[in-house]
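Undergrad: Below are the sequence and a predicted model for it; my questions follow.
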Amino acid sequence: MPKKELSTHLKQLILITADLIWLPLALWLAIALRWGDLPYTTELKDLLVYAFSASLSIIVFLRLGLYRAVVRFMGTEAIIAVVKGISISALIVGTMVFFTRAENIPRSIPFIYWGIALFFVGGSRFAIWLYYQSILKKDNEKVAIYGAGDAGRQSLNALRQSGEYEAMAFIDDDREIKGRVINGVQVYRPHHLDSLIEKKGISQVLLAMPSVSAHQKRNIIAKLEVLPVHVKTIPVLADIVSGKAKIEELREVDIEDLLGRDAVAPDHQLFEQCIKNKVVMVTGAGGSIGSELCRQIIKHQPRQLILLEISEYALYSIEQELKKALSKLKLSADVDIQLTALLGSVQDKKRLQSIFTVYGVQTIYHAAAYKHVPIVEENIVEGIRNNIFGTLRAAEAALAAEVETFVLISTDKAVRPTNVMGTTKRFAEQVLQALAVESEKTRFCMVRFGNVLGSSGSVVPLFNRQIKQGGPVTVTHVNIIRYFMTIPEAAQLVLQAGSLGASNERGGDVFVLDMGEPVKIADLAKKMIHLSGYEVKDDNNPQGDIEITYTGLRPGEKLYEELLIGDNVADTQHPRIMRAEEKFMAMPVLEEKLRLLDEACNDFNVCWVREILLDSETGYVPDKEQSVDLLWCELNKKNGNLLNN
């Protein structure tokens, strides 16, 4: 059983009792040293000096907070308080000797007493501190701090206060500070880390470099990846300054540090064109992308931001978050942005048109969509209703209300789709492309990008959970690759692309975001395992910690994703945004396809739905092992009419 901790009051009582012993003893020893003999006295004057000086000193110690400080975490302030308390105690002794005229106590005693009392009172506390430190160090995790700058030094102080970690070394690339000792911890060069891990028993490396570039951080992490340590990081400097995080809050290495790129400064003119002083609306405002769009939009001061969301909880969550952000923004920038949260479905054209008209919406970011490939694959009719007809209804309502700009959030899965979700998004793109030809006042455009880190259903949080559970980490195929982008970066580029679309008189632009280099998912899994301090368990390393298992491609899943259908692509004024020229169905053809698709969905005829999708100019080529709508399958089973599909 764990030892029971003493209560705070009992600990304080023990310290007071000890000081009531130390102080008279210090005075007695001071007199003995002065006379060179052991003093013995029964005179009342002498006893009064002993009793009153000790009692008054305890009162002073109480006022100075010596008994409130936690001895095991004693720091500089506590040491100063002890010195100050003993100094006042020596003055009390001198005063008592002067007024009582105690003949057996020389006038020089306060100076000798000061040193002895400091040794007893301060030394006893230091001994307790050493005792606790020796106990704590036995169980503390041994860590190295990568970065000996201000952040690294603050991290060291925070770690010492926490009592859970013991910093064994600083690691820094700066040759000038090699070998220095900072707050008792020596600075080493990075190439020494391998030997330090074994020599000092280091189990974790903490990255304390909040201001270095993404490129530098990736290089450092790549070097650490091969070492048998768990790599963590302190929060970024912006979060520390803003109060969102504390420096002692250690985190797993952000996957952005492995995959991201150095940020390109946003074009503020592009941000303001569709947002500043305008009425802006985000559909699907509670989703991963929609909520980040909202966070970015309020920074650029719209007159009003309207949130449309079908999920009551998601709407409540983002509304509360934005209200707090707006309160801070109003205090710092004196802006007044009206926030309106509305429940509703993008399939309800009448409600949408009423909202657009009543509030005078000028810019719409259409993020409401079903995006999970396996789920849409098994709920085909609902996927089509929401992704295709939801986009159609929203676009028609925008036309009727003469909305200025309508931006569709699309996906790389719309390019030569092998699944229903991607096909619905390509169909939705074609709806806007066709409407753009006939529209005079509303400018339609769409922004296509790949996987977003940290979004719901993302592979990264899945891998993190599986690693914490001890594995296995599941990857669908050994050769599967994906493009990745952070949520804030994707949202910023979407907002800027929307302005580029609004400036085109014809409209109908398909914007493609530069996603950087594709990432092999199996390699990503290995990196995350290594950076968590584990080894991959496989045929080459059967004694490893966590295994990677390959589950096979899911229905409709590709080995790789593409962003462009053809080669006809042009640059824009933004280095990360390209404009693609892609073919689309003419309005008469599109209207006929939509009519047939609506009729097939109303009849819940999934076979017919798939035939229409295959016959549309979306590039849809389903897998051989394509799954079908779950409800439709059950209905056919009950009707005894199983389809061999």
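TA: That came in fine, so what should we check first?
Undergrad: going forward, measure contacts and count neighbours with C-alpha atoms only.
TA: Fine.
Undergrad: Skipping adjacent residues, who's closest to residue 345 in space?
TA: Nearest non-adjacent residue to residue 345, counting by C-alpha to C-alpha, 6 or more residues apart in numbering: residue 310, 5.4 Å away.
Undergrad: And the helices in the stretch 151-300 of the chain?
TA: 193-200, 214-225, 237-242, 256-259, 268-275, 288-298 (DSSP state H, counting those that start in this stretch).
Undergrad: Check those helices for me and report the most buried one.
TA: Burial of the helices of the stretch 151-300 of the chain is given as mean neighbour count (mean count of other C-alpha atoms under 10 Å); helix 288-298 ranks first at a mean of 21.
Undergrad: about what we covered before: neighbours of the residue nearest to residue 345, just the number please.
TA: Using other C-alpha atoms under 10 Å, residue 310 has 17 other residues around it.
Undergrad: ok, it touching residue 283?
TA: No: here residue 310 does not reach residue 283: they are 9.0 Å apart, not a contact under C-alpha atoms under 8 Å.
Undergrad: Tell me where the stretch 451-600 of the chain has helices.
TA: 459-468, 487-502, 521-531, 587-602.
Undergrad: Would you mark the buried spots in the third one?
TA: Translated: helix 521-531. Along helix 521-531, these residues count as buried under the neighbour rule (16 or more other C-alpha atoms under 10 Å): 521, 522, 524, 525, 526, 527, 528, 529, 530, 531.
Undergrad: now do the shortest one
TA: Of all the residues in helix 459-468, those buried under the rule 16+ other C-alpha under 10 Å are 459, 460, 463, 464, 466, 467.
Undergrad: Name the surrounding residues that touch that helix.
TA: If you take C-alpha atoms under 8 Å, 6 or more residues apart in numbering as the criterion, helix 459-468 is touched by 255, 453, 454, 472, 473, 474, 525, 528, 529, 532, 546.
Undergrad: The last one contacts residue 525, correct?
TA: In other words, residue 546. No: counting by C-alpha under 8 Å, residue 525 is not a contact partner of residue 546; they are 10.3 Å apart.
Undergrad: For the closest residue to residue 417 other than its chain neighbours, which three-state class applies?
TA: Of all residues not flanking residue 417 in the chain, residue 620 sits nearest, at 5.0 Å (C-alpha to C-alpha, 6+ apart). Following DSSP: H, G, I helix; E, B strand; the rest coil, we place residue 620 in the coil state.
Undergrad: Residue 620 and residue 306: what is the separation?
TA: Distance of residue 620 to residue 306, computed by C-alpha to C-alpha, to the nearest Å: 35 Å.
Undergrad: here comes the other one, which I'd like you to weigh against the first:
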Amino acid sequence: MHFLRSPLVLFVADLALALLAWWLAFWLRFNLDIPEEFVQLALASSPWCVLAYGVGFAFARIDRQVWSYIGLPELRQLAIGIVLSGTLTAAGVLMLRLHAFPRSTLLLQPLLALVLMGAARAGWRTFAERRLVARQGKPVLILGTLPQASDALRALKGSSQWQPVGILSPQPDEVGRSLQSVRVWGTPAETARVAQTLAVRALLVASPPGASGRREMLLQAADTGVALLTLPRPDEWLKSDGAGPRRLELEDLLGRESVQLDVASLSGLLSGQTVLVTGAGGSIGAQLCRQIARFGVRRLVCVDICEFAVYQLEQELREAHPQMQGCYYTANVREPARLLAIADKHRPAVVFHAAAYKHVPLMEELNAIEALRTNVAGSWHAARAAGVCGAGRFVMISTDKAVNPTNVMGASKRLAELMVQSAAQAFAGTHYVSVRFGNVLGSSGSVVPLFTRQIATGGPVTVTHPDIVRYFMTIAEAAQLVLQAGLMGRSGQIFVMDMGEPVKIIELARMMIRLSGKTELEIPISYTGLRPGEKLFEELLANDESSVATPHPKLRIAKTSRQGLPDVASVLQWIGDADAEPEEAIRAWLRTLVPEYLVR
């Protein structure tokens, strides 16, 4: 069978079909009985027909087609090749000046050639698909509208692992119709019945993230106990293990749409430059480093206090980007001399400041001064180092917890935003911005890894309050928007990300339990009560703030009516002398600088 797939064999087969079409044209032209004298004309002109089709098909690259995967683009290419070859054939025959040659065959032959070659390809593809079906791939239902299911069916062509046996469409008027011989059996509400009828244990989700009603459909389907699959994301097609459907993940269920980056401007900002990232070993910092490396930076300077995190990042980036010069430092942003020495040595064009303490309960009890030293003083040290070494841009990662904060962590990040704005006034040559966003799926300290561990051990899954809600985004989305914000606005501005719709934590817990293949009867959910400093809901803008649009649909600029910035020297002095200060004194001092800070 393998030799039949050879391009040379298929090319010869096409020429044979072209010659057959030539003789059929004569045969039909003379009512199925070719007179003797015209047989001689056909014989005399046959070599020119074969030669013309050989040249035409070579020019149209017909020999590169793979018959097992033929489709409309290949048939259009074949038609062009036949038209070209037919034209060359007609030109050659007319140049031979054969006496009494039946010119109607010159029009009839290309039509017959198209029918024969198209039929041969269709038959071959049908045979190849039948062989794949015979391998008995696992039956799978497709969830989506007919256009979405069409894309999924094309993606599954050639797969020996999966066999589409039905479609579930959210549009009732599509029920009963069929697509590529696959029937639409019902709507998502009928998943359980259809799956049982067809003995199917897997459901492939064809609707893209952000599609209307997608989350509701998936939750409905998850209740039936079938395994939920989806097609790989674009970046996963590049990986060897991303060629087929994969299990649905939480970020697929939340339906975050992909970020559209200004690639040209980012390349101009980062390509060939030196970039410094603090907190590079953390989940956000590491993702920033991955995204930055894609833009072809000359040197990436990675700074983090955790030795093991820096080691892991070094191993990953050396393997993924061997051409990039990476410099990996174990350093603390709370040590200004060390940070300034690193920045002065490498002279980065752009600095991304991701180093921070962000765990609310830990910073709220016993560690308030540590939050100030890292989040406030550390941010100033990083911003000052960027200004002193002449960096063009400085981007600090902030949080929605800085808005009307009710905890030390949020208040410290709000004060850090003000310190960065002070740096913008002190160092006019550097463009300073801060970026606020909410919870990041899978980041260290987030609720998702906690729920994952609790589900793996059989539960219970602990939720603080049944009404608590949070904004969520993916790590990749957060990092990309941080990069995008670095391009925009005026120095000193604060950017707010479009976080979409907030998600109830209880709903998040239920989604994760269902994705694990369990039910709430098997993995119970328990409520533990709000922790110190925790709010039922987060905000992206403070009471005295509004926002204005930017050219990017997912970024807005926070506008505040606040007047005046903190005295940097006195802030650093107080933090440096606050070792013996009680927790309440620290909170009281924070309230003097962040009046919107409300202690609960």
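TA: Done, it's in. In this text the structure is predicted, and so the values were computed from the model without any measurement.
Undergrad: What's the TM-score once they're superposed?
TA: Once superposed, the chains reach a TM-score of 0.69 (TM-score structural alignment, normalised by the length of the second structure), with 455 aligned residues with a C-alpha RMSD of 3.1 Å.
Undergrad: Of the buried residues of helix 459-468 of the first structure, which is the nearest to residue 156 of the first structure?
TA: Proximity of the buried residues of helix 459-468 of the first structure to residue 156 of the first structure, judged by C-alpha to C-alpha, is greatest for residue 464, which lies at 26.6 Å.
Undergrad: The closest one -> the second structure?
TA: Applying TM-score structural alignment, one finds that residue 464 of the first structure aligns to residue 452 in the second structure.
Undergrad: Tell me how many other residues crowd the alignment partner in the first structure of residue 374 of the second structure.
TA: Mapped onto the first structure by TM-score structural alignment, residue 374 of the second structure lines up with residue 386. Here the count is done by other C-alpha under 10 Å, and residue 386 of the first structure has 19 residues near it.
Undergrad: my guess is residue 386 of the first structure contacts residue 366, does it?
TA: No: counting by C-alpha under 8 Å, residue 386 of the first structure stays clear of residue 366, with 11.7 Å between them.
Undergrad: Quickly note the distance from residue 202 of the second structure to residue 180 of the second structure.
TA: Look at residue 202 of the second structure and residue 180 of the second structure: by C-alpha to C-alpha, they are 20 Å apart.
Undergrad: Between the two, which has more neighbouring residues?
TA: residue 202 (19 against 9).
Undergrad: Quick check: the closest residue in space to that one that isn't next to it in sequence vs residue 335 of the second structure, distance?
TA: For residue 202 of the second structure, ignoring the flanking residues on the chain, the nearest one in space by C-alpha to C-alpha, 6+ apart is residue 227 at 4.6 Å. In this view, residue 227 of the second structure and residue 335 of the second structure are 51 Å apart by C-alpha to C-alpha.
Undergrad: And those two? Which one has more around it.
TA: residue 227 (19 against 15).
Undergrad: Quick one: map the more buried one onto the first structure.
TA: When the first structure is aligned by TM-score structural alignment, residue 227 of the second structure is paired with residue 231.
Undergrad: ditto for residue 554 of the second structure
TA: Per TM-score structural alignment, residue 554 of the second structure is aligned with residue 576.
Undergrad: Can you give me the neighbour number for its match?
TA: Neighbour count for residue 576 of the first structure, taken as other C-alpha under 10 Å: 16.
Undergrad: so it sits right up against residue 511, yeah?
TA: No: at 10.1 Å, residue 576 of the first structure does not count as touching residue 511 under the criterion of C-alpha under 8 Å.
Undergrad: re the thing from before, now the helices of the stretch 151-300 of the first structure as TSV including distance to residue 77 of the first structure?
TA: Formatted as TSV, the helices of the stretch 151-300 of the first structure follow (distance: least, C-alpha to C-alpha, whole Å):
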stretch	distance to residue 77 of the first structure
helix 193-200	31
helix 214-225	36
helix 237-242	24
helix 256-259	38
helix 268-275	47
helix 288-298	42
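Undergrad: Nearest to residue 555 of the first structure, out of these?
TA: Between residue 555 of the first structure and those, the tightest spacing by C-alpha to C-alpha is seen for helix 288-298, at 23.7 Å.
Undergrad: What mean distance separates the very next helix or strand once past the closest one from the matching residues in the second structure?
TA: Toward the C-terminus, helix 288-298 of the first structure is succeeded by strand 304-309 as the next helix or strand (DSSP states H and E). Compared with the second structure after fitting, strand 304-309 of the first structure deviates on average by 1.0 Å (mean C-alpha distance after the TM-score superposition for the first structure).
Undergrad: Which stretch of the second structure lines up against strand 304-309 of the first structure?
TA: The alignment of strand 304-309 of the first structure onto the second structure (TM-score structural alignment) spans residues 299-304.
Undergrad: and that stretch, how far from the chain's centre?
TA: Here the centre of stretch 299-304 of the second structure is set off from its chain's centre by 25 Å, with C-alpha atoms, centre = their mean, to the nearest Å.
Undergrad: Name the surrounding residues that touch that stretch.
TA: 272-282, 289, 293, 310, 324-332, 346, 355.
Undergrad: Which among those residues count as buried?
TA: Buried among those (16+ other C-alpha under 10 Å): 273-282, 289, 293, 310, 324-326, 328-332, 346, 355.
Undergrad: Mark which of the residues you listed are part of strands, please.
TA: Secondary structure from DSSP state E places 274, 275, 276, 277, 278, 325, 326, 328, 329, 330 of those in strands.
Undergrad: could you dump those to TSV with distance to residue 239 of the second structure?
TA: Listed next are those as TSV, based on distance: C-alpha to C-alpha, whole Å:
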residue	distance to residue 239 of the second structure
274	28
275	27
276	28
277	27
278	29
325	24
326	24
328	27
329	30
330	31
